[in-house]
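**Q** One predicted model, sequence on top.
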Amino acid sequence: MTAPADPPLPSAPDTSGALERRTLWAYALPALGPALLYNLVVVMYLNFATDQLGAAPGVIGAIFGLSKIWDAVSDPMAGYLSDRTRAGLGRRRSWLLGSALPIAAFSLMAWAPPRSLEGTALTVWIAVGIFGFYTAFTAADVPHMALGAELTVADRGGRNRLFAWRQLVRTLGMLGAFGIGTAVVAQPETGREGAFWLASGVGLFSVAMLAWGVWALPPERPDFIARGARNPFRAVMDVAGNPHARLLLFVFFIESMGTGAIGVLVPYVIRYVLELPTAFIPAMLLCYTVAAVAGIPFWVRLARVHEKRRLWLVAMLLSGFGFGLIFWVGPGDWPLMAISGLIAGFGGACGNTLGQALKADVIDVDEYRTGERKEGAYFAAWSFAGKLAAGLMVAVVGFALEATGYVANIEQPQEVRFAMVALMGGMPLAGYAFGALAFARFRLSEAEHTRIRNELDARQTP
């Protein structure tokens, strides 16, 4: 028995409130600096802390695991509070401006601890820096995603375009982290000094761009103010009661359990499995990011004629296959790792663009059901699921390396190398496979969303 065909896509999306190019830039550019800092922490900090600061991998793994769990827990708090914020700048822009300085300060604290610190004092310093950075990043990221959904309520045809711009800039930040950041902090002799200057420069740039974005963005819609849930419990229950959101939560959690170990393991796999110098780290990471940039316009163009949900399902399977190739790498197999990054990056571009737009569609369904605008609560819930799973996996990596006998800067035994490729290749393959199987049940079509949005617009008509 075959599934019924999807209704035809709307031929003429509403563009009565089409976004200006200035708004696209003002929305997207502030994400550049924080994205670079965030990806650099995810990919390089565990290796930086163990090999250059001298911290034990189990201790750093525990800090990362606990900080990611806190990062996940703080997401719903930031989402609910930003939904309910009343401020002259708006309920989202006030959060963006308030998070700018903490992002820069805590990033610098994490990457540049005083050289005199060691033992417990160093551990405490790192913990405060990492916890503080993740908290500040959440305070900017959740309201920023929520603002994207709000900006495109009157421009349904531009929703894919806005989130594509956001993801393009974030991917450029990732490109900077992988191409420049990793090369700077991975140097055994100059890594600590380089990390200080990099964190300082990117931190100041982040402050400047966030402040400019807040100034340049159009005023937030006054009819959305104070339309969030009346209490956080109500917000959580509404998200859980939305079947489309509930399914996405499960998918994100499963996928993130699979991919959570990828970023932190890249330096280890290149050095100890491929047995290549650290100069290959940025080159391999660039394969992923270049493909991710190239994939953004491809998936957005396809979305003009194919449903977002169908394209995302295909992209999940593509990403799982790409990451799964890592399971088969061995000494000198950099071409296979490069192919893995190209395939996975190209597939990942879909979820990070069309997936975000699809989340905004689900939020419109909530407004249809409850009459409230809870963008913050919804994006926070999805972020919570992904970060919780990723945090658990980062902790698993630290403990797995220590349990299998990892010792920094020496040739690793077979047990350690197998653990690295199993966590970086096998886990993502399983995560994407289970995630795609679950996502195949997603039922919110483009035509149904258009009907819901038209009815919501009609309610606003005097």
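**A** Alright, I've got the coordinates.

**Q** drop to CA atoms for contacts and neighbour counts, all remaining ones
**A** Fine.

**Q** for the longest helix that the chain contains, packing partners?
**A** Assignment by DSSP state H gives helix 334-370 as the longest helix of the chain. Packing partners of helix 334-370 (3 or more C-alpha pairs under 8 Å, 6 or more residues apart in numbering; DSSP states H and E): helix 159-176, helix 243-259, helix 280-302, helix 308-324, helix 375-403, helix 446-460.

**Q** in it, what counts as buried?
**A** For helix 334-370, a neighbour-count test (16 or more other C-alpha atoms under 10 Å) marks 334, 336-368 as buried.

**Q** cool, and stretch 76-90?
**A** 76-85, 90.

**Q** Next, the buried residues of stretch 254-261.
**A** 254-261.

**Q** got it, and stretch 296-304?
**A** 296-297, 299-300, 303.

**Q** got another, please set it beside the one above:
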Amino acid sequence: MSTRRMRAGYGVGDFALNLHWNAIGMFLIFFYTDHLGLAPAAAGATFLVASVWDALLDPLAGTLADRTRSRWGRFRPYILVGGPVLALALPLAFTDPGLTGAALTAFVLASHMLLRTAYAFVSIPYAALSARIARDPDERSRLAGVRMLFGTAATIVSAVAIPTIAAQTPGADGWTIAAGMMGMLSILGFAACVVWTREPVEVDTPPVSRGWRTELVRELSAYAAMVRASPSLRRVIAIIMLTSVALTMFSKMILYFFKYVLMAEASAPLALFLLTGGAALAIPLWVWLSIRRGKRKAWMIASWAAAANFAGFYLLGSASFTLACIFLFLVGATTSAFAVLFWSMLPDTVEESELASGSRGEAKTFGLAIFAQKTALGINGLLVGLLLPAIGFVANRPQSAESVHGIVAIMTLIPLAGVVLGMAVMRGYGLSADAHAAIRARIGGTTAP
């Protein structure tokens, strides 16, 4: 199978996953508050519980995937079977059950947790797949770039299609239809990922089970040893937490910004298109820069640019529709670097951990990283739910001047703080291309699957 087809197969898998991820991250809280009538605090709390549940499942998904042996490999069976289940769970989460009060909150939580359960058992094996189909750090950067291009394409599709389709049918039903269409499209992407990628032939056998209690202690010890063994992994986990808490705040608040600050709710699809379009155009630049200048240097350059854009948006973004659109494009272009870079850094930590601990665990590494990302997303959802009432926000009503300023501050100053803290963490990142090459040489260049 050609390298080009392998990259495309891996990338289209991320396209499918991001149809779900963006529906959750961009629209779900807005759907809860403005279409189901759920209080922001309750919406944020359910988002936190579901996200933590999702995050807790990630290490389990990683452990099971690492132990799986089949003719399809370790990871692709989960994508093949779990993809359709995930596709069915998405429209359920965007359904109005016709309930109120505690019953509505219970339905929202249950449907969200079902969606996140399916997502965990597809996303972790998918993410770990990259460490098995590519061992060279530059190829991993290219693979991460391809993944981000497909993921950004999915973001554009979902950002434009979901609110546009939803607007065609009054009430919550339009959102259910839109989510169902995204789910059906994702099934095609998952199928292509399974067919167009190949995992290395297995040369070992799955570990022998010694009882669930013994295995639980063993697996928790393996996670702890992996984190202790790789200082680079600790830093990557930290920046994943920071960027996920801080930067997701921007995308979550865009619908509120256009509806309540600019009074241009119908232009929200255009705004989301500009944000993701800027990301799509800039991704090749960040891949090239990471290969040419190194991943840490590329991170610092992107951070300075992103910080300037968030500050500019805070000062000028609400002055006019045109300025808001310009800053949306620039924010998308600069912040796209972070996902490209931490997903290309993460596979490199697998070998660093293997050298120190003597064991290799791709799925565990990615499971831990996505555990951090999803926990951060839950914290982000809770913060949105708490901050909106704190600034005096009331859904579907004109907002006070304080609420308008609060919306702008939430979506810009929190991401700005996250970018600055991320720079401080990345200053000590030492797993350069040369350092990684030396590690690979010490463990024999090519490690066993």
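**A** Here it is on my side, so go on. Bear in mind that the values here come from a model prediction, so they are computed numbers and not experimental data.

**Q** Quick TM-score on the pair, please.
**A** Scored by TM-score structural alignment, normalised by the length of the second structure, the superposition of the two chains gives a TM-score of 0.91; 440 aligned residues with a C-alpha RMSD of 2.4 Å.

**Q** hmm, back to that, make TSV out of the buried residues of stretch 254-261 of the first structure and add distance to Arg159 of the first structure.
**A** Shown next, in TSV, are these (distance: C-alpha to C-alpha, whole Å):
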residue	distance to Arg159 of the first structure
Ile254	26
Glu255	24
Ser256	25
Met257	28
Gly258	28
Thr259	27
Gly260	28
Ala261	31
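
**Q** closest to Tyr134 of the first structure among those residues?
**A** Gly260 (15.5 Å; C-alpha to C-alpha).

**Q** residues contacting the nearest residue to that closest one once chain neighbours are set aside?
**A** Spatial nearest neighbour of Gly260 of the first structure, excluding adjacent residues (C-alpha to C-alpha, 6 or more residues apart in numbering): Ala390 at 4.0 Å. For Ala390 of the first structure, the contact set (C-alpha atoms under 8 Å, 6 or more residues apart in numbering) comprises 68, 256-257, 259-261.

**Q** now, which of these sits nearest Leu248 of the first structure?
**A** When these are ranked by distance to Leu248 of the first structure (C-alpha to C-alpha), Ser256 comes first, at 11.9 Å.

**Q** Ala363 of the second structure maps to what in the first structure?
**A** Matched to the first structure by TM-score structural alignment, Ala363 of the second structure sits across from Gly376.

**Q** hang on, its match packs against Asp83?
**A** Yes. Between Gly376 of the first structure and Asp83 there is a contact at 5.6 Å, judged by C-alpha atoms under 8 Å.

**Q** hmm, back to that, counterpart of the residue nearest to Gly260 of the first structure over in the second structure?
**A** Residue correspondence to the second structure (TM-score structural alignment): Ala390 of the first structure is matched to Leu377.

**Q** Can you give me the separation between that match and Ala433 of the second structure?
**A** With the distance defined as C-alpha to C-alpha, to the nearest Å, Leu377 of the second structure ends up 30 Å from Ala433 of the second structure.

**Q** Ok, Gly180 of the second structure next?
**A** With C-alpha to C-alpha as the criterion, Gly180 of the second structure and Ala433 of the second structure are 43 Å apart.

**Q** repeat for Leu99 of the second structure
**A** For Leu99 of the second structure relative to Ala433 of the second structure (C-alpha to C-alpha), the value is 55 Å.

**Q** Please identify which of these two sits among more neighbours.
**A** More neighbours surround Ala433 than the other of Leu99 of the second structure and Ala433, with 18 against 13 (other C-alpha atoms under 10 Å).

**Q** Quick one: map that one onto the first structure.
**A** Ala433 of the second structure maps onto Glu446 in the first structure, with residues paired by TM-score structural alignment.

**Q** Quick check: the gap between that match and Gly61 of the first structure.
**A** From Glu446 of the first structure to Gly61 of the first structure the distance is 42 Å (C-alpha to C-alpha).

**Q** what helix or strand is the alignment partner in the first structure of Val408 of the second structure on?
**A** Mapped onto the first structure by TM-score structural alignment, Val408 of the second structure lines up with Val421. Following DSSP states H and E, one finds Val421 of the first structure within helix 414-421.

**Q** so how much does the helix or strand just after that helix differ from the second structure once superposed?
**A** Counting by DSSP H and E, the next helix or strand C-terminal to helix 414-421 of the first structure is helix 427-439. Compared with the second structure after fitting, helix 427-439 of the first structure deviates on average by 0.8 Å (mean C-alpha distance after the TM-score superposition for the first structure).

**Q** Helices of the stretch 51-200 of the first structure, start to end?
**A** Under the criterion DSSP state H, counting those that start in this stretch, the stretch 51-200 of the first structure carries helices at the ranges 57-84, 93-111, 119-151, 159-176, 182-185, 191-216.

**Q** if I line the two up, what does Tyr432 of the first structure land on in the second structure?
**A** Tyr432 of the first structure maps onto Val419 in the second structure, by TM-score structural alignment.

**Q** Alright, I will stop here.
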